[in-house]
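Chemist: Here is the input, now give the coordinates:
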Amino acid sequence: MSKRRRSKHTNGKTEAQAATPTPAINAPAPEPLSRVENKGEESALPAPRGAGFGVHAAVVGVLLGLCASLYVWTADFPMAFDDHTYLKDNPFFRSGSTFEYLKDFKEFATRPARIGADPDYAVNAIMRPVSYASFQMNYKLDGFNPHWYRLVNVAIHALNSVLIYAMVTVLLRRSKLSAGLRRSSVLFIAAASALLFAAHPLATESVTYIIQRFTSLVVLLSLTSLCLHFASVSVERKWARWLLRGGAVVSLLLAMQTKEDAFMIPLVAVMLDWLVMGAGLRKAVLRGLPLLLCMPLIPVLVFMTAAAQRGGFDFNAAMNIVNSRDTPLNHWQYFVSELTVMTHYLRQMFWPKGMNLDPEWPVYGSLFQGPVLMALAVLTGMVLTAWGLFRRFRQDVRFVMVFACVAWFFVTISVSSALTPLPDLVAEHRSYLPSIGIFILVACLLDWLRSSSSGARARMMQVGVPVLALACVGALSWKTCVRNNVWRTRESLWEDTVAKSPGKYRTWGNLGAAYSDAGKNEKAVQCFREALKVEPRFQNGLLNLSNSLLRLNRPKEALDTTMQLISLDKNATTKPPVAFTLGLSLAGVGRYDEAVAVFRDILRAIPNDVQTHKALGLVYHQTGLPHRALDHYHVAESVQPNDAQLKNLIQAAEVALAEKGRPR
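Modeler: Got it, this is the predicted structure:
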C-alpha cells in the first residue's frame, strides 16, 4: 500500500517530499477549515505519513486470523429459522430465479400469489438478487450443506474488517485536518476500529446465521464503494480517478441489489468527504453526484413491485411492502418504538449482554411514554455531545470523525428503524452497518486519551490505552465464542431464545419444530401447546402439533387438533400440508373412506406428490387392497427411485398380494 502511494503526488510534490516530520505538541494549530477551502487546492497541509507495507500486512493478517478463529469452527452448525424459509423452502431460490424479474417484471412479482406462496418471496428476489446469486453458487457447489455457506460468510466478515481498516486509513491520511495527527494515531484508530468490529458478538447474527449474508454482503460492497470513492480524491490522472469512481458506482449498484441498507451510502460518502476530508459541501456533493444518482434505484423497485402486486400504483402499499400482515404497525408507532430499539443497539455495542435471535419488544405510540423519553434523552445527548466536541475541537480530525460517526450511526440505521415498518421491531443484524460508526468513534476517543497527556502520565497512557483496547477485543472475542456456541444445534438456539422470550408464540413454535426434527415428539407437543396458549390462532402451531401427535400414535388428538385448525381457516383443506395431515388423522381413527377422498383431492392438485402416494398406498394396504397400494407406490417410485422406505413398502404389498392370491 505504501509503495503505491509513494508514486502519487500531493499538492504538487511527491509523497516522499510532502512527508515532513510530525509537528511538535506545541506547534501552531492548522488554519480554520473555511480558510483552507478557499485556497482552491485539494490540500495545503502535509498529510500524516502512512505506516509501511509490513505494518499494513501484519494488521490485515491479524484481522483475518481473528475472524477465522472466531467463526470457522461454526461452519458445520445446522441451518436455522429463515435459512429454511428463504433457501430450502423458497420456490424462487430452487428454480434459480436470480435476476429473472428483468424478463417480465409483473409476471415475476405476482408469481407467488398464483402458486399460493408468500408474496415476500418475490419482494426479496427483486430487491436482493445479488445476495441470492451468491447463495446459488453455494447451492451448486454443495446443495444445502451449511459448511461452505458459512465459510463464505466468514470470509465476507473478515474482508469487511479489512475494508474498515483501509477506509479509516484513507480518510485520515487524505483529510485536510490531519496535519498534526501522528502516524501512530492513524494506525491506532484504523486498527482499533477494525478489531472491535471483527471481534464484537453483535456480528454473530450476520455471520453464523446463513441467510443474513444479506447484511454482511451489502456492507462489503458498500465499504468497497466508499474506499474507491475516497481513494479517487487525490488521484491526479483523470482516467485513474474516473476508473476509481466508476468502480465505486458499480459497487454501490451491486450493494443496492444486495440489501436495502445501501440506500444511504451515497449520503455517507458526501458527509465524510465534507466533514472529515475537508472538502466544501458543494465540492463533496459534486464528487458524490454519481453515487447520489443511484439512490432512486431502491425506491423505484419498491414502488414497481407494489404496483405489480396490487394492480396499480399504491403509495401506502409501497410504504408497507414488508410490514407484518398479521399485526401491521403504522409508521408513527414503528418510528417511536424504534427510538427505544436504537438505544438497545447502542447498549449492546458497549455491553453485549442478553443477545437474542427473536426478542420480545413492546410497541409504543407516544413520545411521552417513559422508555421513549429516556431513549430520546440518550440519543439527543449523544448528538449534542458529539456536536459540542466538534465545535470545540474543530481542528482535531479525531473529533470531526466522532461527529461524523454519530451521523453515520443515525443515517445508516434509519433504513431499518425509520423509513419503512418491518415485521420485527428488533433484529441484531440490523446493527451491523451502523456499528461501524460507533467503533470508529470509540477508537478516535481512545486515541485522544492515549495522546493527550504529557510527561510520565503520557508514557503510561501510551501503553495503557492500547492494552485496554486489546483487553476489550479479547473480552469481545470470548463473548462471540460463547454466543456462537448457542447456534451449535437448533435445539440449543431455540432453548436460549425461549428462555429470553417466553411470551412469544413463535419462539415456542420453533423450539417445538427443533424437538420434532430431533425425534423428541413429547417435548415438541409441550412446546406447541405453550405456543398455542400465547396465540390460540397460531395455525402452524396447530398443524405441527397434529403431526407430532400422529408420530406419537395419538390419531384421535391429532384429528381434533386438525379440525380446530380447519375451524379457524375454512380454506385450510385446500393447502396440501393440512389436507395430508387430515388424511393421516382420519386413517388413524379408521375412517378410511374419508382419508382416501382427502388424499385423492391432493393428488388432483399435485399428481406426483410422493408423500401422498405413499399415504394412499398405506391406506389401501390396510384395507386389504394391496394391488391398489402397489399402483401408488410405483408412481412414487418413478418420482423418487432411491427411497429405501418405498422399497420396503412395495415389498410388503407384493407379499400381501401373493398371500391374497393363494388358494385356501
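
Chemist: alpha carbons only for contacts and neighbour counts from here, please
Modeler: Noted.

Chemist: and residue 593, how many neighbours?
Modeler: 14 (other CA atoms under 10 Å).

Chemist: er, residue 20 actually
Modeler: By other CA under 10 Å, 13 other residues sit near residue 20.

Chemist: for it, helix, strand, or coil?
Modeler: Classification of residue 20 by DSSP: H, G, I helix; E, B strand; the rest coil places it in coil.

Chemist: how close does it get to residue 179?
Modeler: Applying CA to CA, to the nearest Å, the value for residue 20 to residue 179 is 10 Å.

Chemist: can you check residue 272 too?
Modeler: From residue 272 to residue 179 the distance is 17 Å (CA to CA).

Chemist: So which residues of the stretch 501-650 of the chain form helices?
Modeler: Assigned by DSSP state H, counting those that start in this stretch, the helices in the stretch 501-650 of the chain fall at 505-517, 521-534, 539-551, 555-568, 576-588, 592-605, 610-622, 626-639, 644-661.

Chemist: could you check the angle helix 505-517 makes with the third one?
Modeler: Calculated by axes from the mean of the first three to the mean of the last three CA atoms, to 10 degrees, helix 539-551 forms an angle of 20 degrees with helix 505-517.

Chemist: Buried residues, helix 539-551. List them.
Modeler: 539, 541, 542, 543, 544, 545, 546, 547, 548, 549, 550, 551 (16 or more other CA atoms under 10 Å).

Chemist: next structured bit after the longest helix along the chain?
Modeler: Assignment by DSSP state H gives helix 455-486 as the longest helix of the chain. Counting by DSSP states H and E, the next helix or strand C-terminal to helix 455-486 is helix 490-500.

Chemist: To compare with the earlier structure, here is another sequence to fold:
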Amino acid sequence: MAKKVSAAKTTAVPSTPAASNAPSPGQWLDKTPLHIILILLVALAGYANTFGVPFVFDDQTSIIDNQAIRDVGRFLSGDGFAYNPRRFLGYLTLALNYHFSALEPAGYHAVNLAIHVACGWVVYALCRVTLATPFFRAKSLPRSATATIPLLAALLFVAHPVQTQAVTYVVQRLASLATLFYLAALLCYAKGRVLQEESGNAFPARGVVFFLGALVAALAAFATKEIAATLPLALLLYDFSFFGRGMKKRYLLLTASVLCIAAIAVAVATAERPIGELISDISRATRETQQVSRLDYLLTQFSVIVTYLRLLILPVAQNVDYDFPIYSTFFTPPVFLSFLVLALLFALALYLYRLSAPQTGDTAEEKGRGGYLRLIGFGILWFFLTLSVESSLIPISDVIFEHRLYLPCFGAFLAFASVFAMAFEKSASSARVAVAAFVVLALTVTTWQRNSVWGDSVTLWSDNAAKSPNKWRPQNNLARALLKENRVNEAFAAGSNAVRLAPESFEAHNVLATVYEKMGALDAAIEQYRLSVAANPNYLIALSNLGAALQKKGALSEATACFRKAVELDGANMVAHNNLAGALLQQGNLEEARQHVLEAGRLDPAALEPRVNLAAITEAAGDLDGAIRMYQEVAGQNPGYAFARYRLAGAYYHKKEMEKAIGCYQEVVRLDPGYVPAYLDMGRAYAALRQIDKALEQFKQARRVAPQNQEAALLEAKTLQFLQAMRR
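Modeler: All right, here's what the predicted structure looks like:
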C-alpha cells in the first residue's frame, strides 16, 4: 500500500527543456537512502563533541562504583538480575561497555550516540509506515507531505537539544534504549497490521514475523526501563487512530495489553521498594530526604509538563538539576494556569480526532487536511500518554528531568512535522526545504553548544549551580568536580554552600568532609564524616571515609569498627573488604587482613587496590623483595596508578634504598601533584640522606598543596630549626 501513497498525483509544474533534467531541492531529498544518511549526519554533528564528556551525577553509583557490571559472565549468571531485574537489559549494555573499555567514557558515549541514531531511524520508518495505514488510504496526503513528515520528524528527534540529557548523560541510556525498543515494537506492530490489512485480514508469513518482532522488542523495552509500562496503551491508541474503528480486530491486542498491565501491577505490588523509587532516575545516595505526596506531585506535574512544552518550543535555560517548586494547592496560579493549558491541549487533540474522522462526500483537500489533523492529534495524545508514568500520581523524588522527554518527544515532533507540512503544503519545494533546513541547523548548533557545557564537570555544575542557586545538589556536585581538579578553596566554598542549604543531607556532609581532608584539616573532616553517618548510619561511603580518616589519625580500633560495619552492610563490596584489610594490616593482624584482601580480589578481579594491599601484607610479613616485585608488577601494568608507586617507594624506604625511594616519590607527585603524603615521605628520605635543604623544600611543597596540613607544618618547622641550629 506504500506505493499507492508515494504515487499520489501532484500538480505538474511546467519546466523549460533546459531545466528538465535538473531536480529541485525537494526531489534531491525525496530519497530514502539520503534521508537515512542525513539523519545520521545531523546526529553526528550535534554530538561530535560528547566523546570526552566525563561520567557525572548518577554515573558514579551506576557505573564507576557498580560492582555488578564489572564482569559480564557474572552479570549474566545472576548478578545482573539481582542488581536490578527491571532494568537488566540496560545494565547489560553497561556491563558490555565496561568489558571492552573499562571506565573510558568514549566507548559509552559511542554506544549512546548509536542508540540515538537508531531511534531517529526508527522514528523515520514508523512515520513512513503510519502514512501507509488504512486511515491514509482514505485521507491521502500530497507527495510533498509524505516525504516531509517522516524526515522532518526524525531530524527534529535527533537534532533537538532537549534530547542531550538522555544521550550525553551516560546512564540515561536506559531512557534512550527503552525508547528504541518501545518504538521498534510499535513499528513492527504497525508493519504487521499493514500487511494483515493488505491480505484481507489474514496473517501472512511476513506479518507474523513482524508481530513476533513486536513482541521481542516489547519484552526488551520492559527489561530496560519502567517507561515501557505504557506500551500496551500506546499500541491500542495507534491501532484506533490508523486502523479503523472495528474492535473485533483488536480483541487479541486488547487482551494482551490487559494481561501485560496486570503483570506490571503484580511486579510492582510484590516489589520491596515503592514504585516511585523503582522508576526514579537518581540513586538513593543523592536524594533529598523529604517525600512528596501523590496529590502534591500531580499538582506540580501540571507546571512541569508546561515546562517540558516550553523546552520543546524554545529550548533555552536548560538545566541538569532543576530547582522546581513543589505545589500543594490547585488554585495556585502556576498550577491552575498550567492545568488550563494542558486541558485545552488535550481537548484540542480530541477535537482534531473528531474533525479528522472520515466523512462521506469529503473533497480531496478536506481528506488531506484530515490526515494532517489526525497526525497532530495522535502526537498530542502520545505526548500525554508516554509522560504518564513519570508525570502523574506516582511520586518520584525528583519532579523534573529533561531526559524524561525522550520518548514523549516522538509525538511532539510528529505533530510539529505535520503542522509544518500542512503550512507549507502549497509552497515551493525550495522554500520548504530552506525553512526546514534552517530550523534543523539551528537546533543542531544549539545541541552542540549544550553538549559543550557537558564537556567538563566543573563547567556543567557551575552552569547548574548558577541556574539553581538555592538547591544543595548542584553545589555539592560542583564541590566534588572542583575537588577532582585540586581547586580546593573553590570546592570548600561550594561544599559549604551545599551543607548550608541542606544541613540534613548526609551526602553534603560527606563531600565537605572530603574537602576538609584534602585541605589537611583531618579533625574537621572527621567531624563532617560523623555528621554524615549520624544522618544516615547505613551510608556506606561516609562510613568507609570516616574509617579511613580515623585510620590516618591513628585511631585504628575505631577505624576497624567502621570498616567492619561497612562489610556487614554490604558483604559483596570490594572496597569495604579492602579497607578492613588495610586497617587489620596496620594492627598486625596479617592473617585476617589476608582473608579480607583475597575476598576483595575475588569480588573484583580487575581492581588494583587489593593487589597493592596484598603486597603490603607481604611487606609487613618481612618479605621486602617479594613486596617490591608485587608493587612493580602493579605499577608496570598501570603506569598512571600513583598509589602503587607510593607503596613501592615506601618499600624502598624501608629497605634503606633512599635514592630509589625518592625516584618513586617523584613519579608519584608527577602523576598526582596534590599527593601530600608523597611530599612528606620524600622529605623524610632526603633527610635520611642528610640533604636537609631538599627535605625542607618537600615539606614546603606539601604546605603549598595543603596549607592546613598540621603534619607538614610541624615537619617544616622542625626542619627549619634543625637548619638554623646547624648554621649556628
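
Chemist: so what's the residue lying closest to residue 649 of structure 1 once chain neighbours are set aside up against?
Modeler: Here the nearest residue to residue 649 of structure 1 in space, its sequence neighbours aside, is residue 633; by CA to CA, 6 or more residues apart in numbering that works out to 7.5 Å. Residues counted as contacts of residue 633 of structure 1 (CA atoms under 8 Å, 6 or more residues apart in numbering) are 613, 614, 617, 646, 649, 650.

Chemist: mind checking how far the first one is from residue 121 of structure 1?
Modeler: To tie it back to what came earlier, the one meant is residue 613 of structure 1. For residue 613 of structure 1 relative to residue 121 of structure 1 (CA to CA), the value is 29 Å.

Chemist: Between the two, which has more neighbouring residues?
Modeler: residue 613 (25 against 18).

Chemist: who's in contact with the more buried one?
Modeler: By CA under 8 Å, 6+ apart, the neighbours of residue 613 of structure 1 are 599, 603, 632, 633, 635, 636.

Chemist: picking up where we left off before, please point out which parts of the longest helix of structure 1 sit buried.
Modeler: So, applying 16+ other CA under 10 Å, buried residues of helix 455-486 of structure 1: 461-462, 465-466, 469, 472-474, 476-481, 483-484, 486.

Chemist: Matching residue 517 of structure 2 against structure 1, which residue comes up?
Modeler: Aligned against structure 1 by TM-score structural alignment, residue 517 of structure 2 finds its counterpart in residue 550.

Chemist: show me the residues around its match that make contact.
Modeler: If a contact means CA under 8 Å, 6+ apart, then residue 550 of structure 1 has 558, 584, 585 as its contacts.

Chemist: Now the helices of the stretch 501-650 of structure 1 in a markdown table, please, with extra columns for distance to residue 323 of structure 1.
Modeler: Below are these laid out as a markdown table (distance: least, CA to CA, whole Å):
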| stretch | distance to residue 323 of structure 1 |
| --- | --- |
| helix 505-517 | 17 |
| helix 521-534 | 22 |
| helix 539-551 | 20 |
| helix 555-568 | 23 |
| helix 576-588 | 26 |
| helix 592-605 | 31 |
| helix 610-622 | 34 |
| helix 626-639 | 39 |
| helix 644-661 | 43 |
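
Chemist: Select, out of those, the one closest to residue 410 of structure 1.
Modeler: helix 505-517 (30.0 Å; CA to CA).

Chemist: between that closest one and helix 521-534, how big is the angle?
Modeler: 170 degrees.

Chemist: which bit of structure 2 covers helix 505-517 of structure 1?
Modeler: Against structure 2, helix 505-517 of structure 1 falls on residues 472-484 (TM-score structural alignment).

Chemist: cool, stretch 360-368 of structure 1 as well?
Modeler: Counting by TM-score structural alignment, stretch 360-368 of structure 1 corresponds to 323-331 in structure 2.

Chemist: contacts for that stretch?
Modeler: By CA under 8 Å, 6+ apart, stretch 323-331 of structure 2 touches 295, 296, 297, 299, 300, 335, 336, 399, 400, 468, 470, 471.

Chemist: Sort out for me which of these are in strands.
Modeler: Among the contacts of stretch 323-331 of structure 2, no member falls in strands (DSSP state E).

Chemist: okay, those in JSON lines with distance to residue 617 of structure 2 and neighbour count next?
Modeler: Below are the contacts of stretch 323-331 of structure 2 laid out as JSON lines (distance: CA to CA, whole Å; neighbours: other CA atoms under 10 Å):
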{"residue": "295", "distance to residue 617 of structure 2": "58", "neighbour count": "17"}
{"residue": "296", "distance to residue 617 of structure 2": "56", "neighbour count": "16"}
{"residue": "297", "distance to residue 617 of structure 2": "54", "neighbour count": "24"}
{"residue": "299", "distance to residue 617 of structure 2": "59", "neighbour count": "26"}
{"residue": "300", "distance to residue 617 of structure 2": "56", "neighbour count": "26"}
{"residue": "335", "distance to residue 617 of structure 2": "63", "neighbour count": "22"}
{"residue": "336", "distance to residue 617 of structure 2": "67", "neighbour count": "16"}
{"residue": "399", "distance to residue 617 of structure 2": "49", "neighbour count": "20"}
{"residue": "400", "distance to residue 617 of structure 2": "49", "neighbour count": "24"}
{"residue": "468", "distance to residue 617 of structure 2": "48", "neighbour count": "20"}
{"residue": "470", "distance to residue 617 of structure 2": "48", "neighbour count": "16"}
{"residue": "471", "distance to residue 617 of structure 2": "45", "neighbour count": "20"}
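
Chemist: Since that was my last question, I'll sign off now.
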